[in-house]
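*Asks:* Below is the structure, and that's it, no one-letter string:
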């Protein structure tokens, strides 16, 4: 187990679609452990997806305030209603954007023991699940932010990452 470097905004890996985990080998379980170590080294912020540490596999770890959740090959089965609120990302330190998401999601995922699990999330957990699954598909939270709705966390001044976003899509 080890803390890994989180890829920053603009790294092309963040725009790639992650591949499914075909078999839960010791190597795959080590990736999960590394994700957990890296997440908690960053003060246990909401979530981290494998592409954020340079590994294109469909794996996510989250702690949205109620303990660790590990997702392997997650897929959204249902989503309902909507919420609008602030989002941030470990790959975009210091930046927050206002994002519209579903307020409820139901997902199907595997556990680290290979069992199929269904998970429902409301409110903040639903937001976290959608944010992290987006990472697995090469989608970033800033793709959902309307112009003028991106801010620096410390000062609340508007941030202009739209030009950088265009560059990261190439």
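*Replies:* Happy to help now that I have it. Note that the structure is a prediction, hence the values are computed from the model and not measured.
*Asks:* Going by C-alpha atoms from here, please, whenever you check contacts or count neighbours.
*Replies:* Will do.
*Asks:* Residue 60 - nearest residue in space that isn't next to it in sequence?
*Replies:* In space, residue 60 comes closest to residue 49 once its chain neighbours are excluded; the distance is 4.3 Å by C-alpha to C-alpha, 6 or more residues apart in numbering.
*Asks:* Put this next to the previous one:
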């Protein structure tokens, strides 16, 4: 298990568009594994390659065991519908939380570690996690979209108050 250092804002790589992966090499496979270990160790539900100092179109999302792990190479959102506002945080912004408006439903197309292409429909928090991570690949940050900042000490209370 190799843990990678998490890049913190204001590192320039976080605001720079990433390069498309042209070939799935042993290095890419190792990066996917290392990114997963790093995400889990840091209590994340998603991580994008720029967050571990790699300017590549790679992102991982795993909300829980039920949804499973999505290892996405060259992901793109091909459909968006609706709108919802919910709380987000980011491994690259410790103790920064806020509400962000995102599409409620999306379809994301990506290639997995085996070179197979998928189209996945997602709604709710899974759609939100996909959108957050894919924006990292375009050099966009959730902090630019925050509607209301939430104090880290008030986060648990906010979450309880806004449970569906």
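*Replies:* Okay, I see it. Note that the coordinates shown come from a computational prediction; the quantities given were computed from them, not determined experimentally.
*Asks:* Kindly provide the TM-score of these chains.
*Replies:* TM-score of the superposed chains, computed with TM-score structural alignment, normalised by the length of the second structure, equals 0.90; 153 aligned residues with a C-alpha RMSD of 1.0 Å.
*Asks:* ok, the residue nearest to residue 60 of the first structure - contacts?
*Replies:* Contact partners of residue 49 of the first structure, counting by C-alpha atoms under 8 Å, 6 or more residues apart in numbering, are 35, 58, 59, 60, 61, 132, 133, 135, 136.
*Asks:* measure it to residue 131 of the first structure for me?
*Replies:* Going from residue 49 of the first structure to residue 131 of the first structure by C-alpha to C-alpha, to the nearest Å gives 9 Å.
*Asks:* Remind me what the longest helix seen in the first structure packs against, helices and strands.
*Replies:* Taking DSSP state H as the criterion, the first structure has its longest helix at helix 26-41. Helices and strands touching helix 26-41 of the first structure, as assessed by 3 or more C-alpha pairs under 8 Å, 6 or more residues apart in numbering; DSSP states H and E, comprise strand 47-49, strand 59-63.
*Asks:* ranking the ones you listed by burial, who's on top?
*Replies:* Comparing those by mean neighbour count (mean count of other C-alpha atoms under 10 Å), strand 47-49 ranks first with a mean of 28.
*Asks:* Residue 131 of the first structure should be in a strand, yeah?
*Replies:* No - counting by DSSP: H, G, I helix; E, B strand; the rest coil, one finds residue 131 of the first structure to be helix, located in no strand.
*Asks:* quick one, what contacts it?
*Replies:* So, once contact is read as C-alpha under 8 Å, 6+ apart, residue 131 of the first structure ends up touching 140, 141.
*Asks:* what separates it from residue 156 of the first structure, distance-wise?
*Replies:* Residue 131 of the first structure sits 22 Å away from residue 156 of the first structure, taking C-alpha to C-alpha as the criterion.
*Asks:* show me what contacts residue 123 of the second structure?
*Replies:* Counting by C-alpha under 8 Å, 6+ apart, residue 123 of the second structure touches 104, 105, 106.
*Asks:* Touching, the first one and residue 86? I think so.
*Replies:* No - counting by C-alpha atoms under 8 Å, residue 104 of the second structure stays clear of residue 86, with 10.2 Å between them.
*Asks:* quick one, what contacts residue 90 of the first structure?
*Replies:* 6, 8, 48.
*Asks:* corresponding residue for it in the second structure?
*Replies:* Correspondence of residue 90 of the first structure to the second structure, assessed by TM-score structural alignment: residue 91.
*Asks:* Now do that match against residue 99 of the second structure, distance only.
*Replies:* For residue 91 of the second structure, the distance to residue 99 of the second structure equals 16 Å [C-alpha to C-alpha].
*Asks:* The first structure: helices as residue ranges?
*Replies:* Going by DSSP H, the first structure shows helices at 26-41, 123-136, 162-168.
*Asks:* Deepest-packed of those helices, please.
*Replies:* helix 123-136 (a mean of 22).
*Asks:* average gap between that helix and the second structure?
*Replies:* By mean C-alpha distance after the TM-score superposition for the first structure, the fitted helix 123-136 of the first structure averages 0.2 Å away from its aligned residues in the second structure.
*Asks:* Leaving out the residues flanking it, which one is nearest to residue 55 of the first structure?
*Replies:* residue 18 is the one closest to residue 55 of the first structure (C-alpha to C-alpha, 6+ apart), at 7.9 Å.
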